[in-house]
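S.K.: got a structure for you, letters missing:
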């Protein structure tokens, strides 16, 4: 075998070794990036909870036959409730929004449409806002007009369907946007608006 031929084989082997090192290094880097989450990244657990973390919402709008079925079940449970919208949670249960006796209400409804729990944050007992009876009150008259105007100034695409006032002076503004039900937590001075994660999307 000539010296020139041996030299070519040596160069080829060196090239393969270098390639192997590069591939191993890239694989190791990818593995390290997979194992180590980005600093500051947060999980989405609880993002869809009522008055919980202000992340993205995992619930979806209910339409068509499913909406009709849930609405009928709600009416059968309480004929005085006017359903204004329904959201479906990842576990298959529903959030039924509506009005009753002039006040906004929301029911947590089981996936089999057999269990109806009035959400305390929307006009009555049940879970939410710490359980027990709700301390928020319906907003009417000039105050309602003022809060509605502030909401429209913040986002003109929101149609306000009702406003509740919490004991600390802040407001829960319920409405619709792009065909979906939304709820904003609004500060008492009407300067801070936070989209509630459990009612139609993140911030």
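M.R.: Noted; the coordinates are in hand. Keep in mind it's a predicted model, so treat the numbers as computed, not measured.
S.K.: from here on, contacts and neighbour counts on C-alpha atoms
M.R.: Noted.
S.K.: quick one: residue 66 from residue 85, how far?
M.R.: Residue 66 sits 12 Å away from residue 85, going by Cα to Cα, to the nearest Å.
S.K.: between those two, which one's more packed in?
M.R.: Counted by other Cα atoms under 10 Å, residue 66 and residue 85 do not tie: residue 85 has more neighbours, with 22 against 11.
S.K.: Look at that one and tell me its secondary structure.
M.R.: Residue 85 falls in the strand class when you classify it by DSSP: H, G, I helix; E, B strand; the rest coil.
S.K.: Excluding residues flanking it in the chain, which one is nearest it?
M.R.: Once flanking residues are discounted, residue 85 sits nearest to residue 97: 5.2 Å by Cα to Cα, 6 or more residues apart in numbering.
S.K.: helices or strands next to the host helix or strand of the one you found in the packing?
M.R.: Using DSSP states H and E, residue 97 sits within strand 94-100. Strand 94-100 sits against strand 82-88, strand 103-109, with contacts defined as 3 or more Cα pairs under 8 Å, 6 or more residues apart in numbering; DSSP states H and E.
S.K.: packing partners for the last one?
M.R.: Under the contact criterion of 3+ Cα pairs under 8 Å, 6+ apart, strand 103-109 touches strand 94-100, strand 116-118, strand 159-165.
S.K.: closest one to residue 80 among those?
M.R.: strand 94-100 (6.1 Å; Cα to Cα).
S.K.: Can you check which residues contact both of residue 66 and residue 85?
M.R.: Common neighbours of residue 66 and residue 85, using Cα atoms under 8 Å, 6 or more residues apart in numbering, do not exist here.
S.K.: pull the longest helix from the chain.
M.R.: For the chain, the helix with the greatest residue count under DSSP state H is helix 3-35.
S.K.: still on that earlier bit, between the strand holding residue 97 and strand 159-165, how big is the angle?
M.R.: 80 degrees (axes from the mean of the first three to the mean of the last three Cα atoms, to 10 degrees).
S.K.: What residues sit buried inside strand 94-100?
M.R.: Using 16 or more other Cα atoms under 10 Å as the burial criterion, the residues of strand 94-100 that qualify are 94, 95, 96, 97, 98, 99.
S.K.: here's the one I want to compare it with:
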């Protein structure tokens, strides 16, 4: 075999080797890009996991001059409503709880006291602190007359610092007693036999 022919074989082999290295290198890079997520995907995932669900109620009791102002606005809107308590939401709007024609009512009131919306699904309850409350409407009824007086007396005997503003009766015969204590709105779940009183910390509206 001539020297010239041997050189041609060597050059061909070298060319094949170089081509193989290039192909392998390109494949390795493609594999690395597929395995590693892009910076944009990583940050979006992190951002998505950072959205936590809110827990509990963030509203606060309204007292003093602010309470008087909201009550006056409510009365100006509907003089048949007797305001029993007012709560302020984080966005500055109000929840006005009261009674009308012997039934408990609740109004969502804008921060500027111009918009009043009757909240038919929440009656005398807040965020549904008790099972079966706060979802698609309330099945409880207003308690009046001798029964209201009996429940109020039982509540006063249990805690004389509570001023009862309204009483609701649940389908199971138990009661929701709404009132004020030390200037703050409170609500008690009371058993049908008036023996057990449990303060409902999630439904002070």
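M.R.: Perfect, I can see it now. Being a predicted model, the structure only gives us computed values, none of them experimental.
S.K.: how close does the residue most central in space within the first structure get to residue 148 of the first structure?
M.R.: The residue lying closest to the centre of the first structure (Cα atoms, centre = their mean) is residue 57, at 1.8 Å. According to Cα to Cα, residue 57 of the first structure stands 24 Å off from residue 148 of the first structure.
S.K.: now do residue 25 of the first structure
M.R.: 59 Å.
S.K.: more crowded one of the two?
M.R.: residue 148 (20 against 12).
S.K.: In space, what's closest to the aligned partner of the more buried one in the second structure - neighbours in sequence excluded?
M.R.: Under the alignment (sequence alignment), residue 148 of the first structure pairs with residue 152 in the second structure. Closest residue in space to residue 152 of the second structure, ignoring its immediate chain neighbours: residue 164 at 6.3 Å, by Cα to Cα, 6+ apart.
S.K.: which residues touch that neighbour?
M.R.: Contacts of residue 164 of the second structure (Cα under 8 Å, 6+ apart): 152, 155, 177, 178, 179, 180.
S.K.: Residue 70 of the second structure: how many residues sit nearby?
M.R.: Around residue 70 of the second structure sit 22 other residues, with neighbours defined as other Cα under 10 Å.
S.K.: again with the one 10 residues further on
M.R.: By other Cα under 10 Å, 12 other residues sit near residue 80 of the second structure.
S.K.: One more: residue 170 of the first structure?
M.R.: Neighbours of residue 170 of the first structure using other Cα under 10 Å come to 17.
S.K.: what does the one 5 residues further on give?
M.R.: Other residues within reach of residue 175 of the first structure, judged by other Cα under 10 Å, total 22.
S.K.: Report the contact partners of the counterpart of it in the second structure.
M.R.: Mapped onto the second structure by sequence alignment, residue 175 of the first structure lines up with residue 179. Contact partners of residue 179 of the second structure, counting by Cα under 8 Å, 6+ apart, are 84, 85, 162, 163, 164, 165, 166, 185, 186, 187.
S.K.: most neighbours, which of the residues you listed?
M.R.: Highest neighbour count within the contacts of residue 179 of the second structure: residue 187, with 28 neighbours (other Cα under 10 Å).
S.K.: Quickly find the element holding the closest residue to that residue other than its chain neighbours.
M.R.: With sequence-adjacent residues excluded and distances taken as Cα to Cα, 6+ apart, residue 187 of the second structure is closest to residue 178, at 4.5 Å. Taking DSSP H and E as the criterion, residue 178 of the second structure maps to strand 175-181.
S.K.: and residue 186 of the first structure, what pairs with it in the second structure?
M.R.: For residue 186 of the first structure, the aligned position in the second structure is occupied by residue 190, per sequence alignment.
S.K.: you'd agree its match is up against residue 173?
M.R.: No - using Cα atoms under 8 Å, residue 190 of the second structure makes no contact with residue 173, being 9.4 Å away.
S.K.: ok so, going back, wait, what's in contact with the match of residue 186 of the first structure?
M.R.: 174, 175, 176, 177, 196, 197, 198.
S.K.: Which of the residues you listed sits closest to residue 19 of the second structure?
M.R.: Nearest to residue 19 of the second structure among the contacts of residue 190 of the second structure: residue 198, at 81.4 Å, using Cα to Cα.
S.K.: is it fair to say the closest one lies in a strand?
M.R.: Yes - Residue 198 of the second structure forms part of a strand when assessed by three-state DSSP.
S.K.: Residue 178 of the second structure versus that one, what's the distance?
M.R.: 12 Å.
S.K.: who's more crowded, those two?
M.R.: Neighbour tally, residue 198 of the second structure and residue 178, criterion other Cα under 10 Å: the higher count belongs to residue 178, 28 against 12.
S.K.: quick one: the more buried one from residue 151 of the second structure, how far?
M.R.: In terms of Cα to Cα, residue 178 of the second structure sits 11 Å off from residue 151 of the second structure.
S.K.: what's the overlap in contacts for these two?
M.R.: Common contact partners of residue 178 of the second structure and residue 151 (Cα under 8 Å, 6+ apart): residue 167.
S.K.: and residue 37 of the first structure, how many neighbours?
M.R.: By other Cα under 10 Å, the residues close to residue 37 of the first structure number 10.
S.K.: Buried residues of the one helix or strand residue 66 of the second structure maps to, list them for me.
M.R.: Here residue 66 of the second structure, judged by DSSP H and E, is contained in helix 64-77. Neighbour-count burial for helix 64-77 of the second structure flags 67, 70, 71, 73, 74 (criterion: 16+ other Cα under 10 Å).
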